[in-house]
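1. This is a predicted model, with the sequence first.
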Amino acid sequence: MTDTNTYQAQADELSQKLWAIANDLRGQMDASEFKNYILGVIFYRYLSERTEMYMIDLLKNDNGITYEEAFADEEYRPVVEEWSLSKLGYVIKPENLFRNLIRKITKFENDADKFSVEDFEKAINDLVGSTMGHESNKAFDGLFNDMRLQDSRLGETVADRTEMIGRVMVRVSDIDFDLQDSQFDVLGTAYMILIGLFASDAGKKGGEFFTPAGPSKLCATLAALGLDEAKTVGDCTCGSASMLLEVQKHLTTGKVGHFYGQELNATTYNLSRMNMIMHGIDWQNFDIYKGDTLKDDKYGDIKMTVQVCNPPYSLKWSADKQFEDDPRYSGAGKLAPKGQADLAFVEHMIYHMDEDDGRVAVLLPHGVLFRGGAEETIRKYIIKDLNRLDAVIGLPANLFHGTGIPVCVLVLKSKRNGNAGNILFIDASKEFKAGKNQNVLEQKNIDKIVETYAKRVDVDKFAHVAEMSEIVENGYNLNIPRYVDTFEEEETVDLEAVRAEIKRLDVETKNAIEKAESMLQQLGL
């Protein structure tokens, strides 16, 4: 399993190559837009290479026939198309394979064989078109919408756009990364790198779309702890789907029956579907929905074994009275405030928890732990009436791109068994490696937090198992310093020694001034 340190090294190497690609487009359009071309080309390359690998395996017992030969044969072609649709969910024609497009860019022998941006556009349209009328269309429809190959900012003429996109395709073809390596979130990492490299308006809120490796891995590990497999895994604000995919790595068998996600932003909705496919998740085994989770619950009555989430912090929402009848929010008797929808996301996840063994790990701002009003009522409902809150973990500041605030992890369980009478508090605010732009939650930090969570015992200045009586006594205020005393007594100051040192320095200063004045007099100054 790739740890966070190795992951970061891979990400740094990838960032250098992506920067070189991005420089080819610099000045043509806003950075937040041209990153979509890079991601789209990477994804198309993956789909192409996946097709070739599958076809080699499919045709290995057919007398050495190649995919090109099979596709050209009237008897073979319907068969390979049917199998490609059934397994992969799409068809890429041999002439549209990424390596053949690269060949046309770099090695064309005559004008008829010369690459045009329209060739790439047709290849994409053919791919998406092959899914029409097929169940896999839900996974591929509109996936390339953000890569507008006719945009004049790519170039005023077809020739200009061809030259520009051709350079990007060649650069991507030169990147030596294993697109089959499910440990490395290529698209998600690429997205994070690109929004970090370019300080655009879209990039400043990039943390809403992509959770860094450390916090993502921590949430996934906590939520999956002790599970061999999961029937269903969900993320109701899935962004690039990095956290959703991370869960699978922390199940003993790695088996997930079905993945569910929902995402409002159109670009990251496409990115999340790309990411699922690039991680080898068959189109039959995931459903990513586009829409506002709080307003429009696409999950219906689906119950989840594991849920992870990093929702946009302190999001404004309508808190309309109609939601008082929504079964997700009706239990507490009050709606989350208009200016802070944080606990509305928690209520949504609680509603979709599997009653037998549902788990949730969600990243939230510390305000949810102690704010009064409606949020206090909702906290009390979750703790007292539902008894779902299992642990509160405080994390370091400046872990996320776009915000420096410290956040916390709430761990919830539908069946708390022997821990029903207490809540675990962990203060992990000092568990990080300082970084140039943001702090990093390293593997050793994650291990310490998870081990403490698993053991569930008091650790001086780090963790405390609070009985419910303590929670009630504190008025359901969950502010971590109320439960974990991290006070470090300062070293006693010897005032007499300080006074003596000040006197000594005064004498030295006076002597130095007198000596300087004497020297100036000797010089006649």
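-> Perfect, thanks for sending it. Note that the structure is predicted; figures quoted are calculated from it, not measured.

2. contacts, neighbours, all on C-alpha from now
-> Will do.

3. how far is the longest strand along the chain from where the chain is centred?
-> Secondary structure of the chain read by DSSP state E shows that its longest strand is strand 255-263. The offset between the C-alpha centroid of strand 255-263 and the centroid of the whole chain comes to 15 Å, using Cα atoms, centre = their mean, to the nearest Å.

4. relative orientation of the helix or strand just after that strand and strand 255-263 in degrees?
-> Next in sequence after strand 255-263, counting helices and strands by DSSP states H and E, comes helix 266-278. Here the directions of helix 266-278 and strand 255-263 differ by 170 degrees (axes from the mean of the first three to the mean of the last three Cα atoms, to 10 degrees).

5. and residue 162, how many neighbours?
-> Applying other Cα atoms under 10 Å, we find 21 residues neighbouring residue 162.

6. which residues in the stretch 101-250 of the chain form strands?
-> All strands of the stretch 101-250 of the chain, identified by DSSP state E, counting those that start in this stretch, fall at 229-235.

7. quick one, helices of it?
-> Along the stretch 101-250 of the chain, the segments classed as helices by DSSP state H, counting those that start in this stretch run 117-130, 137-140, 158-174, 186-197, 201-204, 213-224, 242-248.

8. Check the stretch 251-400 of the chain too.
-> 266-278, 342-351, 367-370, 374-380.

9. other SSEs contacting the last one?
-> If you count contacts as 3 or more Cα pairs under 8 Å, 6 or more residues apart in numbering; DSSP states H and E, helix 374-380 packs onto helix 367-370.

10. Contacts for the helix it packs on, please.
-> The set of residues external to helix 367-370 that reach it, using Cα atoms under 8 Å, 6 or more residues apart in numbering, is 342-343, 375-376, 379, 476-479.

11. Check stretch 218-235 too.
-> Here stretch 218-235 makes contact (Cα under 8 Å, 6+ apart) with 241, 243-244, 246-247, 250-262, 303-309, 359-363, 409, 411, 446, 450.

12. hmm, back to that, out of the contacts of helix 367-370, what pair is the most spread apart?
-> Using Cα to Cα, the two most remote members of the contacts of helix 367-370 are 342 and 476, lying 16.9 Å apart.

13. Just the buried residues out of the contacts of stretch 218-235, in PyMOL syntax.
-> For the buried members of the contacts of stretch 218-235, the matching PyMOL selection, counting by 16 or more other Cα atoms under 10 Å, is:
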select buried, resi 241+243+244+246+247+250+251+255+256+258+259+260+261+262+303+304+305+306+307+308+309+359+360+361+362+363+409+411+446+450
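
14. looking at it, residue 402 is touching residue 207, isn't it?
-> Yes: distance between residue 402 and residue 207: 5.8 Å, which falls inside the contact criterion (Cα atoms under 8 Å).

15. Included below, for side-by-side comparison, is a second structure:
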Amino acid sequence: MIKERPTQDQINKMLWNACDTFRGAFDSSEYKNYILVFMFVKYLSDVWKDHYNEYKKQYGDNEELINRKLNRERFVLPKNCTFDYIYDHRNDADIGEQIDKILYKIEEQNFEKLDGVFRNISFNSEKLGQTKDRNRRLLNLIKDFAKPELDFRPSLWEGKQDVLGEAYMYLLEKFASGAGKKGGEFFTPKEVSQLLARLVAPKEGARILDPTAGSASLLVQVAEQVTDSDGNPSRDFAVYGQESNGDTWALSKMNCFIHGMDAARIEWCDTINNPKLIEGNSLMKFDIVVANPPFSLDKWGHENAEADRHRRFLRGVPPKSKGDYAFILHMIETTLPTGRVGVIVPHGVLFRGGAEGKIRQRLIEENLLEAVVGLPSNLFFGTGIPAAILIFNKARTRTPSGVERNILFIDASKDYQDGKKQNVLREKDIEKVVSTYKAFETKDKYSYVATFEEVKDNDFNLNIPRYVDTFEEEEPVDIEATKKEIASLETQLAKVREEMEGYLKELNF
């Protein structure tokens, strides 16, 4: 037992150091699953142990009553399926196989919640090396998680219940940073997620969807922005997602559980070609729909779009080599008449012509588009290109004339902090965008409220520089002062050369 609980930064560092077990053995895009699954099992075990101890205090040696109470917990762990059991058998020659059996039993016991979550991972796999190397790596991993600082029992963290959720997000971000282009496939940078969450501003009772959920980092951030009528945080919401990659889908499920969102419904499916969030024969509808879809996805399902049974492409079929508008159209069709959409897109979505230009025109003519926010470059993992956020507001269609048809353009591309690998949005940058959006106002060199007629005159091109003038005039150059400065520098240079020649003569050069 340790006297003082470690800080969030210390927890994060210890968990990241646990990855040393696998570094060099295989790629982080693969070993991240082992670390995060093991962390999840440790979390389940510590919660189970904590509750067992609480019931033990209440009911003494009445194990039958204790077990009845435990069987009503969020997650039920079968006998010998805890981290403590794994630790006690850490030196067994078949420890990898034992861990796999434990995962299977936990999944089977909690079938409704965990069905399929562990199906794509094996701690007995040769990915971890041959038997001797594999056992050594697993022993190191078990020892790392056995450290008292990584005891996740809730009773030890009163007032800091989000410590594990923060740690899980930290690891996801670190893995995404090291995975290059692949990192962007499962994680949206925290600050970008926070900005988008504050722009869509979900309210109490909201049903929230991310149709390209990844590891659910964006979905969790949006859910945590839900507030009641007084502006206080609220847990009255429902979260939904769809994710096509099986490994990433498993990470999203665990992420939601660790953040206490047990009722989250995340489907493993192809959002465009086989959406599974269905009510009756129709797509489910949501109050808030957010996404960071894959940029300009090729082979997204163009060949099936015209026959789409959900009629998502009546405004037009996007080009087969660029699926951006396929996701946008899906999001709009899954939004309630009073709902809001927030989507991250590459800048090409704002101005490309052809089929995309026609779809964009239809969306604007229907008064769905409310705001366009230009972001700085190099914010996202695996790509340095700048992106934009589009906000669609279905409630605007109820007021088809007047100022309600205006579109707000924000150029936030210059507001960021330089990073070693990536640029980062600061709190003041996020607040500036959000306050401007809420005020819906023109600010010199930063934002512009365009009328429908202006956008129409621009052929429905949404390229931000067409609306926000960010040109900065150069300061006039004082020619005479510049000449004097050059003359002074030349005099100094001649003096230095003269001194250098003197030194060289003294040294016989």
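-> Everything's here; your move. Only a predicted model underlies this, so the values are computations on that prediction, with no experimental measurement involved.

16. wait, which of the helices of the stretch 101-250 of structure 1 is closest to residue 99 of structure 1?
-> helix 158-174 (8.1 Å).

17. sorry, back to before: want to throw the helices of the stretch 251-400 of structure 1 into a markdown table with distance to residue 82 of structure 1 and mean neighbour count?
-> Below are the helices of the stretch 251-400 of structure 1 laid out as a markdown table (distance: least, Cα to Cα, whole Å; neighbours: other Cα atoms under 10 Å):
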| stretch | distance to residue 82 of structure 1 | mean neighbour count |
| --- | --- | --- |
| helix 266-278 | 19 | 23 |
| helix 342-351 | 38 | 22 |
| helix 367-370 | 51 | 19 |
| helix 374-380 | 52 | 21 |
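
18. got JSON lines for those helices, with distance to residue 103 of structure 1 too?
-> Compiled in JSON lines, these are given as follows (distance: least, Cα to Cα, whole Å):
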{"stretch": "helix 266-278", "distance to residue 103 of structure 1": "23"}
{"stretch": "helix 342-351", "distance to residue 103 of structure 1": "49"}
{"stretch": "helix 367-370", "distance to residue 103 of structure 1": "56"}
{"stretch": "helix 374-380", "distance to residue 103 of structure 1": "60"}
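
19. Among the ones you listed, which comes closest to residue 429 of structure 1?
-> Ranking the helices of the stretch 251-400 of structure 1 by distance to residue 429 of structure 1, with Cα to Cα as the measure, places helix 367-370 first at 15.2 Å.

20. Between residue 402 and residue 207 of structure 1, which is the more surrounded one?
-> The neighbour comparison of residue 402 of structure 1 against residue 207 (other Cα under 10 Å) goes to residue 207, with 21 against 17.

21. Let me see the contact set for that one.
-> Residue 207 of structure 1 is in contact with 400-403, counting by Cα under 8 Å, 6+ apart.

22. And the contacts of the helix or strand where residue 64 of structure 2 lies?
-> Element membership for residue 64 of structure 2, per DSSP H and E: helix 63-70. The set of residues external to helix 63-70 of structure 2 that reach it, using Cα under 8 Å, 6+ apart, is 48, 51-52, 55-56, 59, 76.

23. how near is the aligned partner of residue 48 of structure 1 in structure 2 to residue 472 of structure 2?
-> Matched by TM-score structural alignment, residue 48 of structure 1 corresponds to residue 45 in structure 2. If you measure residue 45 of structure 2 against residue 472 of structure 2 using Cα to Cα, to the nearest Å, the figure is 59 Å.

24. more crowded one of the two?
-> More neighbours surround residue 45 than the other of residue 45 of structure 2 and residue 472, with 23 against 7 (other Cα under 10 Å).

25. helix, strand or coil for that one?
-> Following DSSP: H, G, I helix; E, B strand; the rest coil, the label given to residue 45 of structure 2 is helix.

26. mind listing what the spatially most central residue of structure 2 touches?
-> For structure 2, the residue lying nearest the average C-alpha position, counting by Cα atoms, centre = their mean, turns out to be residue 188 (2.9 Å). Applying Cα under 8 Å, 6+ apart to residue 188 of structure 2 gives the contacts 217-218, 292, 380-381.

27. For residue 146 of structure 1, see how far away the aligned residue in structure 1 for residue 254 of structure 2 is.
-> In structure 1, the position corresponding to residue 254 of structure 2 is occupied by residue 274, as judged by TM-score structural alignment. Here the distance between residue 274 of structure 1 and residue 146 of structure 1 works out to 12 Å (Cα to Cα).

28. what's the answer for residue 194 of structure 1, then?
-> Between residue 194 of structure 1 and residue 146 of structure 1 the computed distance is 15 Å (Cα to Cα).

29. neighbour count winner among the two?
-> Summary of the neighbour comparison: residue 194 of structure 1 and residue 146, criterion other Cα under 10 Å, with residue 194 having more neighbours (23 against 18).

30. Can you tell me what that one aligns to in structure 2?
-> The criterion is TM-score structural alignment: under it, residue 194 of structure 1 has residue 175 as its aligned partner in structure 2.

31. Okay, that match and residue 113 of structure 2: tell me how far apart.
-> 25 Å.

32. go on, residue 436 of structure 2?
-> Taking Cα to Cα as the measure, residue 436 of structure 2 falls 41 Å from residue 113 of structure 2.

33. Could you do residue 8 of structure 2 as well?
-> Taking Cα to Cα as the measure, residue 8 of structure 2 and residue 113 of structure 2 are separated by 28 Å.

34. Any idea which of the helices of the stretch 101-250 of structure 1 gets closest to residue 416 of structure 1?
-> helix 213-224 (13.0 Å).

35. how much does that closest one stray from structure 2?
-> For helix 213-224 of structure 1, the mean distance from the matching residues in structure 2 following superposition reads 0.8 Å, by mean Cα distance after the TM-score superposition for structure 1.

36. Which residue numbers in structure 2 does that helix align to?
-> Mapped onto structure 2 using TM-score structural alignment, helix 213-224 of structure 1 covers residues 190-201.

37. Out of the contacts of residue 207 of structure 1, who's the most crowded?
-> Neighbour counts for the contacts of residue 207 of structure 1 (other Cα under 10 Å) peak at residue 400, which has 24 neighbours.

38. Structure 2: which residue goes with that residue?
-> Residue-level alignment of residue 400 of structure 1 against structure 2, with TM-score structural alignment as criterion, gives residue 380.
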